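J.: below: sequence and its predicted model.
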Amino acid sequence: MAELQKTRAGTRRHEIVEIATRLFLENGFAATSMSMVAAAAGLTKASLYHHFPGKEDLFAACVTDGYAAELSQLRTIAEDPSTPPPDKMRAALMALYDTIITSPVGRMSPLIAEVSRAFPSVARSFHDDYIAPQHQILARIIADGVRSGHFNDLDPKLFLHLVFGPIVTLSLSREMFATFADLDRYFPVTDLRDGHIDTLMRLLARSG
């Protein structure tokens, strides 16, 4: 019985996070109230506060929970002993694009930047629960590639900056100009993604 109640609570929490993510994307952080989330989720405010002590806690959950599946996917890629490092890296980069550019939580990048300044706890949670583990996973793939002779011995921090900078910039640009009818002409995800990944793989590749 206790296990069933725990499962139900986890499912309910996930539903609340999905609803809140949609409302944050539609209305922004400031204009999304706990009352709005509670009403959309069919809860009383008291019940919502039972799950999340405050709006910043709810927002942090939307961010970290939303990226949990992507982190799990990255770990699976990195830990597969049958896949060579170049294939792992390419798969990991594709996963990053899928999450940061196309997923609901990825589209929250502008809100994350805004809210993190006002609520340092959100910034800390986002960094510790998502950014740091993500960097560690990619650094592991790089290290495996260097050891196996597939990759050049590059500075991991510099390489990771080259990975994330263009992806985050593309995400922010597409959100900033989302009302453009010809958005894909200015910011074509597939072309930019493929060109970016090919460039990174050439930079990593060890010749000879």
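T.: Structure's in. What do you need?
J.: C-alpha only now, for contacts and for neighbours.
T.: OK.
J.: tell me the spacing between the residue nearest the centre of the chain and L74.
T.: The centre of the chain sits closest to Y67, judged by CA atoms, centre = their mean, with a distance of 4.5 Å. Applying CA to CA, to the nearest Å, the value for Y67 to L74 is 11 Å.
J.: please enumerate the helices of this protein.
T.: When assigned using DSSP state H, the helices of the chain occupy the ranges 2-27, 34-41, 45-51, 55-79, 85-97, 109-118, 120-126, 132-148, 156-176, 183-186, 189-204.
J.: so what touches the second one?
T.: Okay, so that is helix 34-41. Residues outside helix 34-41 that contact it (CA atoms under 8 Å, 6 or more residues apart in numbering) are 15-16, 19-20, 23, 44-45, 47-48, 54-55.
J.: just to revisit the earlier point, quick one, what contacts the residue nearest to the centre of the chain?
T.: Counting by CA under 8 Å, 6+ apart, Y67 touches 99, 105, 130.
J.: so which of the residues you listed wins on neighbours?
T.: V105 (23 neighbours; other CA atoms under 10 Å).
J.: right, and that residue touches T21 too?
T.: Yes: in this structure V105 lies within contact range of T21 using CA atoms under 8 Å: 7.1 Å.
J.: ok, second structure coming up, stack it against the first:
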Amino acid sequence: MASTKPLSRPADADEPAARRERRKEARPGELLDAALDLFVEKGFAATRSEEVAARAGVSKGTLFLYFPSKEELFKAVVRENISGRFGEWQDEFEKFEGTSAEMVRYCMRVWWERIGATRASGITKLMISEARNFPELAAFYQQEVIRPGTELIRRILQRGVDSGEFRPLDVDNSVYSIVAPIVFLIMMKHSLGPCSPQDYQLDPLRYIEAMADNLLSGVCARPAQEQRR
């Protein structure tokens, strides 16, 4: 006699269609999160597409539905976490009402809070270590991150020169007075720092404040206390 027991329904049969649709829409974000984690943990070359898909809980075919290659996936990670935010930062520059010295401090501190203190900071370390092996990605990173980043810093320094706050500067090269301490902090965070924490006990915000003090002592036309009079 055939069993009259009703067939069991799939676990998600009662799940509202809207919820399933939201999960589907969120899938690219989940893939980008998984890819960021793996790229930072293992580097670009060592990360395999199937690993990204597995960590995100989808098939490799689903991954390629959204991102046709690992290179395109990496570019999407960079845009999601760094370069896609330059519009926001440019808008903040335009609306900033403080002094140029205050803007330098704000720039360095906000970079740490929004990028340096997050997983995204590992992208910079990855590019430093692997750029020569992947020239197309290096060119992409140059176009999407380095150029707009250095141009924004250049505008901050030029604002100070034009207002008379800063002495005349070689602005193009002075940009790296801000970039270099930031890159050092990233390398400590993702390389020697975790290996020898007793030797590299850096408090990031104190470090940034000290670097800003040193930089501004060199570029300000007058001491900060005189400018406030």
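T.: Great, that's in hand. Keep in mind it's a predicted model, so treat the numbers as computed, not measured.
J.: what TM-score do we get after superposing?
T.: Overlay of the two chains. TM-score (TM-score structural alignment, normalised by the length of structure 1): 0.83; 201 aligned residues with a CA RMSD of 2.5 Å.
J.: related to what we said a few turns ago, now which residue in structure 2 aligns to the residue nearest to the centre of structure 1?
T.: Aligning on TM-score structural alignment places Y67 of structure 1 opposite I82 in structure 2.
J.: separation between that match and G164 of structure 2?
T.: To G164 of structure 2, I82 of structure 2 is 32 Å away according to CA to CA.
J.: can I get the contacts of helix 34-41 of structure 1 in CSV with neighbour count and distance to A2 of structure 1?
T.: Below are the contacts of helix 34-41 of structure 1 laid out as CSV (neighbours: other CA atoms under 10 Å; distance: CA to CA, whole Å):
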residue, neighbour count, distance to A2 of structure 1
E15, 13, 20
I16, 24, 21
I19, 17, 26
A20, 26, 27
L23, 18, 32
T44, 14, 23
K45, 14, 25
S47, 11, 19
L48, 22, 21
G54, 12, 26
K55, 18, 28
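J.: what is the most widely separated pair among those residues?
T.: L23 and S47 (18.0 Å; CA to CA).
J.: counterpart of V115 of structure 1 in structure 2?
T.: That one, V115 of structure 1, aligns with E130 by TM-score structural alignment.
J.: state the distance from its match to S83 of structure 2.
T.: Look at E130 of structure 2 and S83 of structure 2: by CA to CA, they are 19 Å apart.
J.: of the two, which one has the most company?
T.: S83 (19 against 15).
J.: residue contacts, the more buried one?
T.: 144-145.
J.: give me the number of residues near L205 of structure 2?
T.: 13.
J.: translate it into the numbering of structure 1.
T.: Per TM-score structural alignment, L205 of structure 2 is aligned with T190.
J.: got a list of what the nearest residue to L36 of structure 2 once chain neighbours are set aside touches?
T.: Using CA to CA, 6 or more residues apart in numbering and skipping the chain neighbours, the partner closest in space to L36 of structure 2 is V77 (6.4 Å). V77 of structure 2 sits next to 32-33, 35-36 when contact means CA under 8 Å, 6+ apart.
J.: separation between the match of V115 of structure 1 and E72 of structure 2?
T.: For E130 of structure 2, the distance to E72 of structure 2 - CA to CA - is 16 Å.
J.: ok, M127 of structure 2 next?
T.: 15 Å.
J.: buried subset of the contacts of V77 of structure 2, written for PyMOL?
T.: Here is the PyMOL command that picks out the buried ones among these, judged by 16 or more other CA atoms under 10 Å:
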select buried, resi 32+33+35+36
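J.: re earlier: more neighbours: M127 and E72 of structure 2, which one.
T.: Set M127 of structure 2 next to E72 and count neighbours by other CA under 10 Å: M127 wins out with 18 against 14.
J.: please pull up the equivalent of D162 of structure 2 in structure 1.
T.: In structure 1, D162 of structure 2 lands on R147 (TM-score structural alignment).
J.: distance from stretch 154-165 of structure 1 to the middle of the chain?
T.: Computed by CA atoms, centre = their mean, to the nearest Å, the chain-centroid distance of stretch 154-165 of structure 1 equals 17 Å.
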